[in-house]
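**Student:** test case, fold it:
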Amino acid sequence: MEESVRRSLGRSFGPTAADYERSRPDYPAAAADWLLAGLDDSPRRRAGWPATVVELAAGTGKFTRSLVAAGHDVIAVEPAQPMLDRLVRAVPEALAVRGVAERIPLAGSSTDAVLVAQAFHWFDTEPSLAEIARVLRPGGMFGLVWNYRDESVPWVRQLSRLLGTDRSQTRHAEELIEKLEWSRLFTPPKRTTFRMWQRLDRQGLVRLVASRSYVSTMSPADREELLFNVGQLFDVTARQPDGLLLPYTTICYRAGVRKW
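**Tutor:** This is a model prediction of the structure:
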């Protein structure tokens, strides 16, 4: 994806903040536990200090909730003010800061963990990795998490055909992990997966699609046609009044920072 296109799509989330908050799935609690495994053994935690966890591109706080619930001091960094406003209302326990991954507004060696949920592919990879390494303390860790639709389910596969499949994004994520390894700023990443399901009614499925960056930047006519077709897919697939269960595979990576 060209840099100008990536940045344009990344900025498109602000106007869709309401749909994003109402329709995007949460994350398995086990994902946050796995990503932050080992922090309890850090010197600061053993000394009785809470871990400081930074979440980049925190959006409306979908993943922030899990981090706060785990008992950490959370700094949520988000560039889009409409998303940040919703995060403040949803997760007031987190410290909300406006900023970007390429210029993290924190001092060097000031945090125990940096996490990114469903957003690392929007970053300018090399400068953001350098910034993440800069703000991490010795022994700190970097974690990534993505939710991917399970396209082994026929109706989900049909939804992906309407949208354009996420398989290219899956490949993109794998390429980003390779860049993380090549940077030599972090230890070789570990990987795990979890399963989760999201129950959706008709409006919820349409809002989920509408919240996607490339959908929000379509022409009004193309967007209306796509959302109509998504509604039709729900009508012929769902067993009313139960709606649909959208299955996901949640993929997590974690790596330790190297401090020379």
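**Student:** could you use CA atoms for every contact and neighbour count after this?
**Tutor:** Will do.
**Student:** how about the strands in the stretch 151-260 of the chain?
**Tutor:** 190-200, 244-256 (DSSP state E, counting those that start in this stretch).
**Student:** for those, give me TSV that also has mean neighbour count and distance to residue 154.
**Tutor:** Below are the strands of the stretch 151-260 of the chain laid out as TSV (neighbours: other Cα atoms under 10 Å; distance: least, Cα to Cα, whole Å):
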stretch	mean neighbour count	distance to residue 154
strand 190-200	15	15
strand 244-256	19	11
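**Student:** run a quick check on residue 65 versus residue 91, I expect a contact.
**Tutor:** Yes - using Cα atoms under 8 Å, residue 65 makes contact with residue 91 at a distance of 6.3 Å.
**Student:** okay, those two: which has more neighbours?
**Tutor:** residue 65 (21 against 17; other Cα atoms under 10 Å).
**Student:** quick check: the more buried one is in a strand.
**Tutor:** No - residue state for residue 65 (DSSP: H, G, I helix; E, B strand; the rest coil) corresponds to helix; a strand is not indicated.
**Student:** what's the end-to-end length of stretch 25-44?
**Tutor:** 33 Å (Cα to Cα, to the nearest Å).
**Student:** just list the residues touching the closest residue to residue 197 other than its chain neighbours, thanks.
**Tutor:** Nearest residue to residue 197, sequence neighbours excluded (Cα to Cα, 6 or more residues apart in numbering): residue 247, at 4.4 Å. By Cα atoms under 8 Å, 6 or more residues apart in numbering, residue 247 lies in contact with 149, 150, 195, 196, 197, 198.
**Student:** next up, for comparison:
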Amino acid sequence: MEPDARQLHALSFGTAAVEYAEHHPDYAPAAVRWALESAPGPRVLDLGAGTGKLTGTLVALGAEVIAVEPDPAMLAQLRNALPTVHALAGSAEVIPLPDGSVDAVLAGNALHWFDMGVAGPEIARVLAPGGILAGLWNVMDNRVDWVAGLEQISGTAAVGPRDTFSSWRAATAGLHLPSTGVRARFGSPEQDEFSHGQRRTADSLVATIATRAGMLVMPEPEREATLSRIRAFLASRPETISDEFTLPMLTGVLRTRQL
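**Tutor:** A predicted model of the protein is given here:
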């Protein structure tokens, strides 16, 4: 994605901050534990924290969390949901923290929006020696037949390569390390995924998909046509016509350690 397009997509979420907070899933606790398992201490920066979906999981696991988010509307939702968390305005490119102040930097469905040429040195700066950098993505399990069908009819703006089990590893492998010059400070990346799921109705699944960046920047007629297609598909499947069902998911993790 070109830098201007990436910026447009990254800044789109604030227009749907309330809906994002309501409908987006949290992260599998096992995935977060794995991301942090070799961190040198409990201080964690949730970078690009959005409305606090990953922040809440970190808090529940007992981490000492600082959240940093650039979008004022998303940050307001985070502060409302998690008033005891130290939440700051800032970005991956300008992190408002001192040198060596955190033991891990985690990013939930956000690492791909960072300009790692700038963000990489910033992340390295705020990490303590031996600190962890990890990106997490919630992905739909398209090994399940109806989920594969949903992916096919939705289009890549609604369900992209980072959004499904079959392609998230390849789509994120190159996103996670800082650029040349800082890269040597980090070890080889590791990837793994962990079972997850979200209770949904057809309406709430449509609402979730509607808050994805590709949908938010889409022209309104095209957006409505896409959402109508998705509604019709969900109404046609026995797995999704009941009042509530589980969307099969996984939380994928990429992690590396600062050397």
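**Student:** about what we covered before: residue 122 of structure 1 is nearest to which of the strands of the stretch 151-260 of structure 1?
**Tutor:** Residue 122 of structure 1 lies closest to strand 244-256 among these, at 16.7 Å (Cα to Cα).
**Student:** show me which of the contacts of residue 247 of structure 1 is closest to residue 143 of structure 1.
**Tutor:** Of the contacts of residue 247 of structure 1, the one sitting nearest to residue 143 of structure 1 (Cα to Cα) turns out to be residue 195, at 17.9 Å.
**Student:** for that closest one, what are its contacts?
**Tutor:** Residue 195 of structure 1 sits next to 28, 247, 248, 249, 250 when contact means Cα under 8 Å, 6+ apart.
**Student:** OK, contacts around the fourth one?
**Tutor:** If I follow you right, that is residue 249 of structure 1. Per Cα under 8 Å, 6+ apart, neighbours of residue 249 of structure 1: 147, 148, 149, 150, 193, 194, 195, 196.
**Student:** got those residues as a markdown table, with distance to residue 137 of structure 1 columns?
**Tutor:** What follows is the contacts of residue 249 of structure 1, written out as a markdown table (distance: Cα to Cα, whole Å):
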| residue | distance to residue 137 of structure 1 |
| --- | --- |
| 147 | 28 |
| 148 | 31 |
| 149 | 34 |
| 150 | 36 |
| 193 | 27 |
| 194 | 28 |
| 195 | 31 |
| 196 | 32 |
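**Student:** list the members of these that persist in structure 2.
**Tutor:** Compared against structure 2 with both residues aligned by TM-score structural alignment, their matches' Cα atoms under 8 Å, these retain 147, 148, 149, 150, 193, 194, 195, 196.
**Student:** residue 254 of structure 1: which of those residues is nearest?
**Tutor:** Nearest to residue 254 of structure 1 among those, with distances taken as Cα to Cα, is residue 193, at 11.8 Å.
**Student:** ok so, going back, is it possible to get JSON lines of the strands of the stretch 151-260 of structure 1 that adds distance to residue 6 of structure 1?
**Tutor:** Below are the strands of the stretch 151-260 of structure 1 laid out as JSON lines (distance: least, Cα to Cα, whole Å):
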{"stretch": "strand 190-200", "distance to residue 6 of structure 1": "26"}
{"stretch": "strand 244-256", "distance to residue 6 of structure 1": "22"}
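**Student:** which one of those strands lies nearest to residue 182 of structure 1?
**Tutor:** Among the strands of the stretch 151-260 of structure 1, strand 244-256 sits nearest to residue 182 of structure 1 (Cα to Cα), with 12.7 Å.
**Student:** with structure 2 overlaid, report how far that closest one is off on average.
**Tutor:** Aligned to structure 2 and superposed, strand 244-256 of structure 1 gives a mean residue distance of 1.8 Å (mean Cα distance after the TM-score superposition for structure 1).
**Student:** where does that strand end up in structure 2?
**Tutor:** On structure 2, the counterpart of strand 244-256 of structure 1 by TM-score structural alignment is residues 245-257.
**Student:** list the contacts of the strand or helix carrying residue 31 of structure 1.
**Tutor:** Assigned by DSSP states H and E, residue 31 of structure 1 falls within helix 29-35. Helix 29-35 of structure 1 has contacts (Cα under 8 Å, 6+ apart) with 66, 67, 70, 143, 144, 145, 194, 250, 252, 253, 254.
**Student:** ditto for stretch 224-237 of structure 2
**Tutor:** 146, 150, 153, 154, 155, 202, 203, 206, 210, 240, 241.
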